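**Q** would you be able to build a 3D model of this:
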Amino acid sequence: MSILKGVGVALVTPFNEDLSIDFESLTKLVEFNIDNGINYLVVLGTTAEAATLSDEEKKQVVKHIIKVNNKRLPLVLGIGGNNTLEVKKQIEETDLSAFDAVLSVSPYYNKPSQEGLYQHYKLLASTGKKIIMYNVPSRTGQNMEASTTLRLAKEFPNLCLIKEAAPNILQYFDILRKKPEGFSLVSGDDEYTLPVTLAGGDGVISVIGQGYPKEFSTMVQLAFDGKVKEAYEIHNKLVEITRLIFAEGNPCGIKAVLAEKGIIKNYLRLPLIPASDALYAKIKEEMATL
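**A** Modelled structure (predicted):
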């Protein structure tokens, strides 16, 4: 699935002070990323605070991003949940004509077995849509093991990619080593992007990438070109800011970065809150060195 290669960014949803959606800032954010070399955009992921958007707001965000993007970059739409039948229904009933794939997180909270995870994605594959599996144990409470991912990848060609965010990098390497032809892995962890890309991954779906699109895209391209030393120079520069933006959870850190850059306003919807004054000061200080 080479169209989704390089740096995809999981866009935030900017809010106004009254917590309504700030569409003007959303336009600025999309343009900033397109202008600075991002390869594709991910709409309504976790970073978008999708859990706190109403169905109507989700429709408005999708419509707005499609319009602003104007077919310039490939688009991916987040549709996930822990009710398998409902997720399948949503995928089937959503107009996906503007999207290149659906990003679907593994079921959270329920903690299914490996066989349960297999059956979940098997049912989603039956929709016939291109689906990116998303394994993020820190959020779901359950790791999808490499063996389960590989089993799905071999059996269902439309499960074409995994966004892997397991805390153990060896799991990424196991998938890359044994994956079938035509199946891709991207990092779901910003800090693992470079080693995973060098090991044969197809890049990243990133959070920090939307704050530093030029730098992050350049780093990944250098990795594709085998320019390891130059790629690591950029990686090492961005490590500190990458760690800082996740220090109090996502997306409070990246919203602080984007607010400091004048792209969005620094508002989040409960239960998430903006970065603490101490963290904001550290982010500001680190940004000044970049």
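**Q** going forward, measure contacts and count neighbours with C-alpha atoms only.
**A** Noted.
**Q** so how far is Lys284 from Pro167?
**A** Distance check for Pro167 against Lys284: by CA to CA, to the nearest Å, it reads 27 Å.
**Q** structure for this one too, so we can compare:
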Amino acid sequence: MQALIGTGVALVTPFKSDFSVDVETLKSIVHFSIENGIEYLVVMGTTAENATLSAEEKELVIATVVETNDGRLPLVLGVGGNNTMEVVAELQTRDLSAFDAILSVSPYYNKPTQEGIYQHFKVIAEASPIPVILYNVPGRTSSNMLPSTVLRLANDFTNIVGIKEAAGDLVQAMKIIQHKPKDFLVISGDDMIALPMVLAGGAGVISVIGQGFPKEFSEMIRLGLNKKVDAAFEIQYKIADSIDMIFEQGNPAGIKEVFKFLGIAENVVRLPLVSVDDSLSKRIYDFVKKF
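**A** Predicted coordinates:
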């Protein structure tokens, strides 16, 4: 899975003022990412507001990204949930030929034990026709997939090829990196600690801010992978304030506000999410203007 080393971006779903999917703007965002150095694209992640998309809208978004990408970059598709058999059914019925891997979130709401998490991903690994990237994001799932569980899955299933680690805990990520199989990818799910994780031996990042500043952020990660530490941290500190801001009032409201000031997309999100307030909007505008 060398193609998934570097910077992937978790694509937003842009909406028109009537809350319908803005297909043309989605195409522009895909082109913008590709033309500015991103290594791969992630479709139907949390940032896509997939929880509020209908089945038909999800198909529209997926088809639009696949067509617009036109084979230029590797694609990863979010296929996860807290109903194991429903995830399996999707894997068995969906055409995954355009995708290099699936990104599957640890089950949320149910709060399974570590054994339950292991058994969930065991079934998914056995059902998936393409490689699986685990996704640990305890801030959203309410349960943390521990390094011992990750390493057990990584060693037991050859098609579980990596993890998007978004616990915000660099020490936890380092424990996985220290003991993982050689080719297993530890991918940061936190933009702020993506560079430190890469320098510790991680494979890159699946980023939100990276689609707002793709040229700079992807270059930072490449510099980190090549151990050019000073140059990488120069970019990190240039971008850092924007990372804090885009998550301050929820994702993807923050990154959509960046897109608004870049002239790429309007900031329209679906309930229960709302757009950022005027104070944060001004701060984001000031950052984008000076960047």
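**Q** wait, what's in contact with Thr218 of structure 1?
**A** For Thr218 of structure 1, the set of contacting residues under the criterion of CA atoms under 8 Å, 6 or more residues apart in numbering consists of Ala231.
**Q** that one falls within a helix, correct?
**A** Yes. Note on Thr218 of structure 1: a helix contains this position according to DSSP: H, G, I helix; E, B strand; the rest coil.
**Q** where along the stretch 151-290 of structure 1 do the strands fall?
**A** Assigned strands in the stretch 151-290 of structure 1, in chain order: 159-164, 184-187, 203-206 (criterion: DSSP state E, counting those that start in this stretch).
**Q** cool, and the stretch 1-150 of structure 2?
**A** Counting by DSSP E, counting those that start in this stretch, the stretch 1-150 of structure 2 has these strands, from start to end: 6-10, 40-43, 75-78, 101-105, 132-136.
**Q** now those as a markdown table including distance to Ala203 of structure 2 and mean neighbour count?
**A** Formatted as a markdown table, the strands of the stretch 1-150 of structure 2 follow (distance: least, CA to CA, whole Å; neighbours: other CA atoms under 10 Å):
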| stretch | distance to Ala203 of structure 2 | mean neighbour count |
| --- | --- | --- |
| strand 6-10 | 6 | 27 |
| strand 40-43 | 13 | 25 |
| strand 75-78 | 15 | 23 |
| strand 101-105 | 15 | 24 |
| strand 132-136 | 12 | 26 |
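**Q** distance to Ile34 of structure 2 for those - can I get that in a markdown table?
**A** A markdown table is the format used below for the strands of the stretch 1-150 of structure 2 (distance: least, CA to CA, whole Å):
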| stretch | distance to Ile34 of structure 2 |
| --- | --- |
| strand 6-10 | 10 |
| strand 40-43 | 8 |
| strand 75-78 | 12 |
| strand 101-105 | 18 |
| strand 132-136 | 22 |
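**Q** distance of Asp278 of structure 2 from Asp100 of structure 2?
**A** Separation of Asp278 of structure 2 from Asp100 of structure 2 (CA to CA) stands at 40 Å.
**Q** correction: the previous question concerned Ser275 of structure 2.
**A** 33 Å.
**Q** now His31 of structure 2
**A** Shown here: His31 of structure 2 relative to Asp100 of structure 2, a distance of 19 Å by CA to CA.
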